[in-house]
Structures are given as structure tokens and as C-alpha cells.
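Chemist: Sequence first, then the predicted structure, then my questions.
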Amino acid sequence: MNLSNFVKRIRDIMRNDAGINGDAQRIEQIAWMLFLKVYDEKENDWELDDDYESIIPEKLRWRNWAKNANLTGDELLDFVNLKLFVGLKKLNVDTNTPMKKAIVKSTFTDANNYMKDGVLLRQIINVIDELDLSNYEESHAFGEIYESILKEMQSAGSSGEFYTPRAVTDFMAKVIKPKVGEVMADFACGTGGFITSWLNELDAKVKTASDREDFNNSIYGIEKKQFPYMLCVTNMLLHNIDMPRIYHDNSLTKNILDYTEKDKFDVILMNPPYGGAEKESIKQNFPDDLASSETADLFVSLIMYRLKQDGRCAIILPDGFLFGTDNAKVSIKQKLFNEFNLHTIIRLPHSVFAPYTSITTNILFFDKTGPTKKTWFYRLDMPEGYKNFSKTKPMKLEHFAPALDWWKNRKAITQDGFDKSKCYTVKELAERGLNIDLCGYPHEEEEILEPKDLIQQFKEKRESLNAQMDKTLEKIEKMIAM
């Protein structure tokens, strides 16, 4: 099969269907069919075990309806809408159901069939069924096509989530240095980018059958939204993780004070949603001083309660977290510095996440080995020849080469009179009111942000300035009282 033409063929067919409205619906439509195709291929392997019994009723298995070319038009639509989706959503699943079976129901819980033309639906199914995932070369090549499907997502959702470039997830996994036997978690795992980078980095360290078992059990993910959750589970099956511990849930709905040692992880890699807003009730799951209205702040607090002793974390956060001095942000940063070792902050160049958001971001690296004594800041500049990253000209892992070289041999760097890299003591940072917006980009031309990003940046800066003014007024009032 010509895999390079795979996505285009499906897109061209779907454009003729009145039920598909926009990229999100189109890719969600592809996703549930891909899941069933991939799951059916996996079942071929699992059935080599005589004890295996599919959780999917025989008539609803891909091999029995998707391959039936005579099932088309209105008859196919009726089957999909009234039998397939209804049957998969009603599967009998309980706490004793193996994960590789339970994921079928969770994958379809909130899934939808948007297509209204049964003939076009048949054409799509035929294209997907042409994939020969039992062929190693084609299965391996499909991994790249799968990545292109993920990149088809054009815009961030209402909770601020978007596709994290593979170069970024690979860099973070490389620097965090996975070890066999560790378990890595992502509490807003999206389509599984960080988990995939973790697995790719860890795979080279697998030497024995015992190592392979540890490898298969080394991931844990939670995703709030149905569509990326479905893609993530499919992604894990494609990576031969037969029992993916990926859950369709909201990580913020549990009181963080209720987490115990068994709920903690060796490594956490994340790009939490930011700019989004959770229900007011969500804030009640956090101590009053940590109850921020910003989603990313809540995830930082969640991580601090779910990282094991000596555990390591790498997390992407917007500039607003660094310069923010409102009460909640300061409390979160105080806890981070007092109880964790925030040893490194990498400032990322603008447009890394184009076209999803223009907000500038950073990677924070910390571990739970004791309080912070000093923090290194390093600014990763735009590579030579690039003015902006874009969908057609994305960031590549090779662009992180200067950061990797610096990581191994840290030193202060000054360029044109401005700090590109510098180490600050925790005392120096405290004297700044924990405004840790340091080693930024002094020469950047003023960038015109998208309206949503501009409003978000304005809100964060306003909150920070208000907090600084309140503290200054408090000092003045104390002086007057004396």
C-alpha cells in the first residue's frame, strides 16, 4: 500500500460527506476505525494463546463486518450506528477485566460516527483495511503516517491542549534518562507523544526478558478528552504495549491530599493544558494556597503530590508561570523550591508550538531529592536560517544540539550584553519575589499574537502586576504605621 498517500485518500473521500464538519470530526472519524483495525490485528497475536477470548461480540469484530464488501450504504450506516457503537459502549467491564479488553469500552464511551453517507463510509473502511499491520515494514512505516495524522489537528481545544512536537518530547525523554524498572506518568497524555518518546528511549536499554516485562509496564497515562485518548490507546497498541495503562479521565478531579505512596511515580513527563479553565469545583481538590485558576498551575501542584522520593520530572510551562507573582503562583513556586530541586529551566524559542499557540514556553526540570539550592537558566535560540517555526518547517531534535552540549558542560554565557545562561541561588530568586523570568529573549521583535493568546498573556501579566502592587502597598502601609 502507498502509505504516503494514505491520509490524502481518506481526506478526499470524507470531504464529500455532509456529516463531517472540520478537521476534528474528520480525524476522530479516522481514529475509531483505526483503533478497531489495529485492535483486530493485535487479537490475531493474542489468539495464539488458546485461552484468549475476545471481549468484542463476534458480529462486531472488524474481521467480520469491515471486510464484508456487501455491507454498504444505509445498511452499513444502520449497522455502525445501531449495532456497532451501541454494542461496544455496553460491553461488560469490571475491575477484573484485563486492561487490553477494557480499553475497547473506554475507547468508545464518548466516540461518535459522524459520516452520513454509507457508500463513502465503505470506501474509507476499505482504504483502512488495506493496511497490512502484520507486515513489519508496513507496520513500522505506518508509525510515521500515524504521526502525520496527529499533526492534522489544526487548533487547540477549549482546555488549551495541542500537539507537542516530537522534537520536544524526544529531547525531554533523552535528558531525563529512563531506566529499566521505572514507571513514567503523564497526567494529560493527549495522543501519547511523551509516552512514545519515553518508550523509544527506554527500548535501547532492554536486554533481558525481565527488562522487556518492565518495559511493557513502564507507562501510565490519563487523558480527559475522548478523541486524543482513542489515538493514544491506538498508539500504544502500535508500539506493542498490549496492556496500556491509559485511562479516560480528568486527573484533577481527585483531592490531591488523598494520594498515597502507591499513587506516585518515578518519572513524570508532561505538557499540561494551559490557558484553559476548569470548573470551580476542581479548585476544591487543592489546598487553598495552591488553588489557582490556571490549569497549568494545578498540574504543577498535582505533580508535586505524585512524584516519588528521588523521582524526576520535566514539564513544559508558559512564561506566565515564570513571571507570575499572584498569590497562588508564588505559593506553588515556594513549594517547588522548598521541597524539590528545580535545577534547570530551558527557555524555548517562540513559535515552537506553531500553529497551535504563539505563547512562549519553557521546560522545567526538577527532582525530589531535597530543596533547591541553585537553578540554571539556559536560553535556546532560534536556529540559524529560521525566523519562525511552522507546520511545514517544524522544530527538529537537531535544533536542541546546543542545549544538549550545554547540559553536559554548564557555564554562564553572555551574548551582546544579555544573559543566555546563568545560575542563580535560591536566595537570589527569592529576593526577586520568585519572578523567575530570566535569560529571556531580549532581541526579539514584538510578535503579534493570536487574539486568544494575547488575552491570556494580558491576564497573566495583569495578575502579576496586581500582586506586585499589592505587596508594595503592604510595605508602604507598614512603614506609615511605624
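Modeler: That came in fine, so what should we check first?
Chemist: Could you use CA atoms for every contact and neighbour count after this?
Modeler: OK.
Chemist: residues near Gly221, how many?
Modeler: 26 (other CA atoms under 10 Å).
Chemist: Would you agree it falls within a strand?
Modeler: Yes - counting by DSSP: H, G, I helix; E, B strand; the rest coil, Gly221 is part of a strand.
Chemist: what about it, distance to Lys105?
Modeler: Distance from Gly221 to Lys105, counting by CA to CA, to the nearest Å: 17 Å.
Chemist: Please apply the same query to Ala188.
Modeler: 20 Å.
Chemist: Give the residue from these two that has the larger number of neighbours.
Modeler: Taking other CA under 10 Å, Ala188 and Lys105 do not tie; Ala188 has more neighbours (26 against 20).
Chemist: was I right about the more buried one contacting Ile268?
Modeler: No - contact criterion CA atoms under 8 Å: Ala188 and Ile268 do not qualify, at 10.7 Å.
Chemist: Tell me if I am right that Glu278 is in a helix.
Modeler: No - with three-state DSSP as the criterion, Glu278 is coil rather than part of a helix.
Chemist: mind listing what the residue nearest to it when sequence neighbours are not counted touches?
Modeler: Nearest residue to Glu278 in three dimensions, chain neighbours excluded: Thr295, at 6.7 Å (CA to CA, 6 or more residues apart in numbering). Applying CA atoms under 8 Å, 6 or more residues apart in numbering, we find Thr295 in contact with Pro272, Pro273, Tyr274, Gly275, Gly276, Ala277, Glu278.
Chemist: okay, pairing it with this:
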Amino acid sequence: MITGELKSKVDRVWDAFWSGGISNPLEVIEQITYLLFLRRLDDRQILAEKKAVLNSGVIEDPVFMPGEEQELRWSRFKQLDAESMYELFDTRVFKFLQGLGGDGSTYGSHMKNARFTIPTPALLSNVVDMIDGIELTDRDTNGDLYEYLLSKLSTSGTNGQFRTPRHIIDLMVAMTAPKPDDEICDPACGTAGFLVAASEYVRRQHPGVLSDAKQRNHFHESMFHGYDFDSTMLRIGSMNMLQHGVERPDIRYRDSLSEVAGEDTQRYTLILANPPFAGSLDYESTAKDLLKTVKTKKTELLFLALFLKLLKAGGRAAVIVPDGVLFGSSKAHKDLRKALVEEHKLDAVVKLPSGVFKPYAGVSTAILFFTKTGVGGTDDVWFYDVRADGFSLDDKRNPTEANDLPDVLSRWSNRAAEKDRARTEQSFLVPKAEIVEQGYDLSLNRYKEIEYDEVEHRAPLDIIADIETLEAEIAKGLAELKGMLR
């Protein structure tokens, strides 16, 4: 988390964009992203030049070729005056960025659509100075800076692009515990928050992952996969991964529900996602292979069908769904829940408080944890009722002491011990047989027991007698008042 002077600098630059006429936070982040990318490219070339001095003298895979391209390097243009820098960007730098797609990297290909929209030389110079003053060789600082920029989206809800709160993402990642050999996918990746958190978890829990050449190559090139159909989010998501030290993530354009993803069937070992679930699709625009699994127009059900299709046998998933998925009465709702329980292994239902996605949405949600088996395996399903997530549940979302998330993670790790835990507690296990008996209803309230305090009430005739006494006193008072007014 960035604080102090760095946070103030970012806030000042953000305010400058707004004053300069750019009020769309996605556009602001895009422009800052391009500058961070240019600096990263120059840092990479500087490192290659240092290696060349120690080795053969030949620079391997240069980003900037000898000659005029050298003028486009961060270390060169940052020294220009504001007017000259602005002219260079307007005429050459962004054309250079747009041509980087030829290197075969996904983030390079997304740059083909880059546009330069910073309105004034003064603002450009200000942003370049701010970024140049940040020590970005520290991957954590680099990532924290980008996370702070992305957090600006949560206060706007622009274009319906809402980020999943980072602490919820971290919980889901910790509960699924990504491994170095996993292939991880988010089919509705947006800013790639889940993929970033998974990469950080692997680095932290498996520190040797980058010391082995084979594992290092897997980490940078084939471990992380994300789809989205918003080109802006693809660029931002790709840059988010880059700023967090994943060099060549597989971030691709795809309308996940409309396209047949045959080459990705049974490809992934872990899916982490918070797919959009506010609408419906026509049958004609939905991939036919998904409709074979569940015939519905509801996006939340189609995404669940997609996740099952993409996972390998033994693959696991942690996905956020609206409450309606848990108890919806349509045939599609029931069939999908039955499939999770009977054909695969439903591990847990973690109910989230409705304020988690405020200020931009108050929808009630839950996290489903399941493992694809194709042969069943559901035994006991673990339920947890999260009542506090460390922040107030109003639009302000201020930090609070009340936080159930550490307890969620702790009890998840030892959930088998909760077999005899009372249903009045926040977490408990429910046998598969009981879920079947309840028609595969997965709503927590279906199984939770509410403990009522016994209250002794007075006899009804005594209460009536007291009311009659009060009425007599009121009538007497009114009569006296009338007498005084005559």
C-alpha cells in the first residue's frame, strides 16, 4: 500500500487530469499506464546494455534500435522541455508503442490501439516527473502504485467496470492456494486482479519458483490466462500483470460466452473469477456448447457452465455469484446446482455481506468453491456466513476492526473439524444428503439455525387492564382541559 508523499503525488496528478478535461478514470489510468510501460521498456534495455558490456558487447533483443529510436527512450525524453516532449509524444512515441505488437507478446499486441490523449505539455511533463521520481526497481512498490491507480475505479463505476475488492480476491486466492504448476484462468479478467494476486501468492509461498528455468518460463509465459472483450481493460490488465513482474501473461480478447473455446476445453487447473452477472444473452449469441450444458440466458449460469468446461479433471474454482444462483427455482438453476453436487465436488459456500461491493453495487453475493471431477465426490459442504470484512458496509467503506476473513481462512484449513459445530454458528458443515433433500438449495439460511432468546411476556389480561387505566386517565385529563377552556 502506498502512503505519504508518493500517494500525494499520485493524487495531485489525478486531479491534474481532471482539471485538464479527462474525467474518465479508465482513460487516466490508460495514459499513466503507457508512461509506466515506456519507463519499463527503457529499464529493460538498460539492463540488457549492462549485460552486453560484461558479455559479448551485443545487446540481446533490444527494444530501441540504434539511431532515431534512441530518442524515444524514457532516459532521453524525460530531459526535454515540456513543449518538445509533448511534440515528440504526439508525433512519434505513440506510433512506436503501436508498433510493438510484432514482438508476439500479448501486452505488446494490445498497445496497437494505444492513443495519446494527455491534453497539455504541462500535464505530460508533470506526470513524467512524478513517475521518474518513483523507485520502480522494487516490484512491490511498482505493483502497489498500480493497485492504487486501479483503486480509483472503485469510486467511479465508469462504464460498469467494477473491481473486486483486493481483500476478497486475496481471500479466494489463499483458500485455493495456487501451486507453481497450476494453469490459472479468469475468463472475465478486467484489470487482472485475480491473476495478479495469484502470481503474488505463488512468489510468496513458493520462493524457488523463479530459480528453476522451466518453472520460471511457465510462470512468465503459460501460468496466467485472462479473457475480456473490452480492449481498454485488456491493455490495463496486461499492464497490471507487467507491473507486478509477470513478463508475458496470456491476456486475450474473447467474448467468453459467445465464442466456442474448443482449444481451451479442460485446459486449466484453477479458475478465479467474478464474472458479470447483471444481464442475459440471446440464445443466438451464446456459444452452442454452453447451451448444451445449461439452457439459459442468464450470464451467471452460463459462466458457471463455462468454468466447468474449461477446467481439467481435478481442477478447482473459486467464483463469486449472485445469491440467486444459490436458490433460483428455474430448471437451469436447479440443474446446475445438481450438477455441482452430484457430478462434481462442491466444497464450500461463503456468503458475503451485501455491502462488500459498495459504493457502486449493493448486490448480495457468495463465493462458490468447487472441484471438477466428472464422477461426483461431494460429501459435506462447508458454509460460512461472513458478517464483516474489515470495512464498513456503507458507501464510505471505512476500515473497521470487525473482520471475519482471517477466521474464514483459518476454519477453511481445518473445516473437517466442524462436522459437529452447531448450525447457530457462523460456519458449519452440511451433509450432501441434506442438500439433496432440500432440492439442492445452497442458500445459507436454508440450513442455518437461529437461536431465539426466551422472553417472558405479561399476561394479556394484565396488559389490557393497564391500557384501560391509561385510557381513563387520558379521558379525565381531556375533560379537565375542556372545563378550563369554557
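Modeler: Looks like it came in fine. These numbers come from a predicted model, not from an experiment.
Chemist: one step back: how do the contacts of Thr295 of structure 1 look in structure 2, which are kept?
Modeler: Retained in structure 2 by both residues aligned by TM-score structural alignment, their matches' CA atoms under 8 Å are the following of these: Pro273, Tyr274, Gly275, Gly276, Ala277, Glu278.
Chemist: what secondary structure does whichever residue in structure 2 pairs up with Leu434 of structure 1 sit in?
Modeler: Matched by TM-score structural alignment, Leu434 of structure 1 corresponds to Tyr440 in structure 2. Per three-state DSSP, the local secondary structure of Tyr440 of structure 2 is coil.
Chemist: Would you mind stating the distance between Tyr440 of structure 2 and Arg423 of structure 2?
Modeler: 18 Å.
Chemist: Compare these two (neighbour count), which wins?
Modeler: Tyr440 (23 against 16).
Chemist: surely the more buried one meets Lys331?
Modeler: No - contact criterion CA under 8 Å: Tyr440 of structure 2 and Lys331 do not qualify, at 11.8 Å.
Chemist: what sits against the nearest residue to Thr425 of structure 1 once chain neighbours are set aside?
Modeler: Distance criterion CA to CA, 6+ apart; nearest residue to Thr425 of structure 1, sequence neighbours excluded, is Lys374 at 4.2 Å. Lys374 of structure 1 makes contacts with Leu342, His343, Cys423, Tyr424, Thr425, Val426, as judged by CA under 8 Å, 6+ apart.
Chemist: what about the third one, is that helix, strand or coil?
Modeler: It stands for Cys423 of structure 1. strand.
Chemist: So what does it match up with in structure 2?
Modeler: Using TM-score structural alignment, Cys423 of structure 1 lines up with Leu429 in structure 2.
Chemist: Let me see the contact set for the residue lying closest to that match once chain neighbours are set aside.
Modeler: Leaving aside its sequence neighbours, Leu429 of structure 2 sits nearest to Trp382 (CA to CA, 6+ apart; 4.5 Å). Contact partners of Trp382 of structure 2, counting by CA under 8 Å, 6+ apart, are Asp347, Ala348, Val349, Arg415, Ser427, Phe428, Leu429, Val430.
Chemist: Return the members of those classed as buried.
Modeler: The neighbour-count test (16 or more other CA atoms under 10 Å) marks Asp347, Ala348, Val349, Arg415, Ser427, Phe428, Leu429, Val430 as buried among the contacts of Trp382 of structure 2.
Chemist: what does the first one align to in structure 1?
Modeler: Looking back up the chat, that one is Asp347 of structure 2. In structure 1, Asp347 of structure 2 lands on His343 (TM-score structural alignment).
Chemist: that's a strand at its match, yeah?
Modeler: Yes - under three-state DSSP, His343 of structure 1 sits within a strand.
Chemist: in structure 2, what residues pair with the longest strand anywhere in structure 1?
Modeler: Using DSSP state E to define each element, structure 1 has its longest strand at strand 307-318. Using TM-score structural alignment, strand 307-318 of structure 1 corresponds to residues 311-322 of structure 2.
Chemist: List the residues that contact the residue nearest the centre of structure 2.
Modeler: Computing the C-alpha centroid of structure 2 and ranking residues by CA atoms, centre = their mean puts Thr164 first, at 3.6 Å. Applying CA under 8 Å, 6+ apart, one finds that Thr164 of structure 2 lies in contact with Gly193, Asn274, Phe357.
Chemist: hang on, it is in a helix, isn't it?
Modeler: No - Thr164 of structure 2: not assigned to a helix; according to three-state DSSP it is coil.
Chemist: mind checking what Lys471 of structure 1 lines up with in structure 2?
Modeler: Here Lys471 of structure 1 stays unmatched in structure 2, going by TM-score structural alignment.
Chemist: Next up, the contacts around Lys471 of structure 1.
Modeler: Taking CA under 8 Å, 6+ apart as the definition, Lys471 of structure 1 has no contacts.
Chemist: For the helix or strand that contains it, buried residues please.
Modeler: Taking DSSP states H and E as the definition, one finds Lys471 of structure 1 inside helix 451-481. Residues Asp453, Gln456, Gln457, Glu460, Lys461, Glu463, Ser464, Leu465, Ala467, Gln468 are the ones in helix 451-481 of structure 1 that count as buried (16+ other CA under 10 Å).
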